[in-house]
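>>> Quick one: sequence plus predicted model below, questions after.
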Amino acid sequence: MHTRFASFTRNGQAGYGIIAETGVIDLSARFGTDYPTLQSVVEAGALHRLEEASRGLQPDFPVSEITYEIPLLTPEKLICVGVNFPDRNEEYKDGQQAPSNPSLFIRFPRSFTGHDRPLIRPPESPQLDYEGEIVIVIGKGGRRIAEADALDHIAALTLCNEGTIRDWVRHAKFNVTQGKNFDRTGSIGPWLVPYRDESQLADIRLVTRVNGEVRQEDRTSRMIFSFRKIINYISTFTTLVPGDVIVTGTPTGAGARFDPPVWLKPGDVIEVEADGIGILRNTVADEGTA
């Protein structure tokens, strides 16, 4: 089983550790002096070191005692890839072939919440939608990274429900920033799985379920822009640094594509699942009631 590194809050204290089968191995209690947060572990390139150091350790407390946070709380950059699956491109019905370069936009960390916590529907719009995605976390920085070397720059994988307020991505002439950044409308987690080799990424099955119904399903082998290309392209214009988060695109099947559209509502349960990573689960609550 893959090692699962999580950031959490317990008894009002922030921490991080390994989610084992029988509980949480508290790494912040053991290594917090050297690495105060999981982000500092990633930035120091120490995920594998702590993985080795934790072998044989027994859990310190049950998972039921923690509240999951997003794994990396303060990344320098959180960059999302737009249309990146063939059927998703066809949804636009504009007759255009798949683009030659990825569409990108920025999200802020506070637009996300952790695993098993509610996505927040704001009073400004009922059009809260889901998008299940694979996330890559940068472990080795660089600029103009060659595609051949790109995967060497990945530290870990996780999942994202890239929740979107649909009518707010159409508020202006050409950007989506507003609809992508309402506080706690998306989620990341539950944990980081350390990256080892390309087999982890080559053909991941990615599924999103709403109330148990499969809404999205595709495989990373069908992505328009590969993980290599995404890293190469982004690093052309900005220097990637350890701890940067890249959300790599969602398959077809979001609620906006139903006729009529089907928006998320309080009480819904959304699960994003991917081979070798796990399940990211969230409910929905209205702002002010969560």
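Everything's here; your move.

>>> Only C-alpha atoms from now on, for both contacts and neighbour counts.
OK.

>>> so Pro109 touches Leu73, yeah?
Yes - with contacts counted by Cα atoms under 8 Å, Pro109 reaches Leu73, the gap being 6.5 Å.

>>> With neighbour numbers in mind, choose between these two.
Neighbours per residue (other Cα atoms under 10 Å) separate Pro109 from Leu73, with Pro109 holding more: 22 against 16.

>>> all strands for the stretch 101-250 of the chain, in order.
Here the stretch 101-250 of the chain has its strands, by DSSP state E, counting those that start in this stretch, at 104-106, 112-113, 118-121, 128-129, 132-138, 154-161, 164-165, 186-194, 205-210, 213-219, 245-247.

>>> Which residues in the helix or strand following the last one does the neighbour count mark as buried?
Looking back up the chat, that one is strand 245-247. Downstream of strand 245-247, the first helix or strand assigned by DSSP states H and E is strand 269-274. Across strand 269-274, burial judged by 16 or more other Cα atoms under 10 Å covers Val269, Ile270, Glu271, Val272, Glu273, Ala274.

>>> ok, and here's another one to check against it:
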Amino acid sequence: MRLLSFGLNGVLHAGAWVAEGIVDLSARMEGASVREILESGRLAEAEALAARVPADHAHDAVEHALPIPDPEKIYCVGVNYMNRNEEYKDGSEAPKYPSLFVRNPLSFSPHGQAILVPPESEQLDYEGEIVLVIGKAGRRIPQSAAMDHVAGFTVMNEGTIRDWVRHGKFNVTPGKNWDRSGGLGPWIETAPEGVDIHDMRVETRVNGELRQSDTTASMAFPFERIIEYVSSFATLLPGDLIATGTPTGAGARFDPPKWLVEGDVVEVTVEGVGSLRNPVEKERPREA
């Protein structure tokens, strides 16, 4: 099932994207949001509704919101594809543990909406990623049970302001949390069909040009190990998101670098999940 959040007349709804349109799950589940559906263990009920009731809205009649507008935690894994470690050309060995940082929800735009180049920097870069959506709470989760805690997958452009990543010696947070610098969506795919999650392809295109392409077989840390590691120190809750890293080919690695500029369109596609598409605009701050 493709589970999504969407706006209708200024109100957020949970829905299921089906061939004929969108089933309004909130209207049939006491106003529940996507996060509340996961928290209450009603995902199977939502899937059953999506399979048997007619669509309520046409696909183009609603506006995408972030799949989970209010996640409690968004963790991101850095340098997780092995050729990215080589891309740094620093002679370092393969990592023993995942590198982690956090993002906030306001740093993302939904599918179809613009990501922004801020006036303080021209170095907006793209990073296509597969995102795990936690569906069941857990702490110290063993790898053997890790995927039991995953409700599904979504797609991220983990947009980065490169020069702000380097302002502090050990701190990437500023460059990773600019308002609307990344994209997230368009939905949560709860059951990717015909896909081996350990060889799942992610691709990024800018204006139709393929920039990134690799599969999860190249990951230093597979999904199960990431969940085991993160849940060692933090309780994972329904609706939490874990972005699992980006392949080689980000704009910073070209000579000269290929930063995103106004008018560009970035599309990230994850096999069996879907495609996230965001245009690029300049941020135009409001006058005080």
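Done, it's in. In this text the structure is predicted, and so the values were computed from the model without any measurement.

>>> where does the TM-score land?
The TM-score (TM-score structural alignment, normalised by the length of the second structure) is 0.95; 286 aligned residues with a Cα RMSD of 1.7 Å.

>>> okay if I get the strands of the stretch 101-250 of the first structure as TSV plus distance to Leu38 of the first structure and mean neighbour count?
Listed next are the strands of the stretch 101-250 of the first structure as TSV, based on distance: least, Cα to Cα, whole Å; neighbours: other Cα atoms under 10 Å:
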stretch	distance to Leu38 of the first structure	mean neighbour count
strand 104-106	22	16
strand 112-113	16	26
strand 118-121	22	28
strand 128-129	29	24
strand 132-138	12	27
strand 154-161	12	27
strand 164-165	27	25
strand 186-194	9	28
strand 205-210	25	21
strand 213-219	29	17
strand 245-247	13	26
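
>>> For Leu27 of the first structure, find the nearest of those strands.
Nearest to Leu27 of the first structure among those is strand 186-194 (13.8 Å), distances taken as Cα to Cα.

>>> start and end residues in the second structure for that closest one, please.
Mapped onto the second structure using TM-score structural alignment, strand 186-194 of the first structure covers residues 182-190.

>>> Under the alignment, what does Met11 of the first structure map to in the second structure?
Just so we're on the same page, residue 11 of the first structure is Asn rather than Met. In the second structure, the residue matched to Asn11 of the first structure (TM-score structural alignment) is Asn9.

>>> Surely Leu57 of the first structure touches Ile25?
Yes - when contacts are counted by Cα under 8 Å, Leu57 of the first structure is listed as touching Ile25 (7.1 Å).

>>> As a check, name the ranges of all helices in the stretch 1-150 of the second structure.
Under the criterion DSSP state H, counting those that start in this stretch, the stretch 1-150 of the second structure contains helices at 25-28, 34-39, 43-52, 82-87.

>>> Figure out which of the strands of the stretch 101-250 of the first structure is closest to Lys180 of the first structure.
Taking the strands of the stretch 101-250 of the first structure one by one with Cα to Cα, strand 164-165 is closest: 5.1 Å.

>>> Tell me which residue lies nearest the centroid of the first structure.
Cys160 (2.9 Å; Cα atoms, centre = their mean).

>>> To which residue of the second structure is that residue aligned?
So, by TM-score structural alignment, Cys160 of the first structure is matched to Met156.

>>> Could you double-check that its match sits in contact with Leu276?
Yes - look at Met156 of the second structure against Leu276 with Cα under 8 Å: they come within range, at 7.2 Å.

>>> residues touching the alignment partner in the second structure of Thr248 of the first structure, list them.
Using TM-score structural alignment, the partner of Thr248 of the first structure in the second structure is Thr244. Going by Cα atoms under 8 Å, 6 or more residues apart in numbering, Thr244 of the second structure touches Cys76, Val77, Gly78, Asn80, Glu129, Ile130, Val131, Leu132, Phe223, Ile226.
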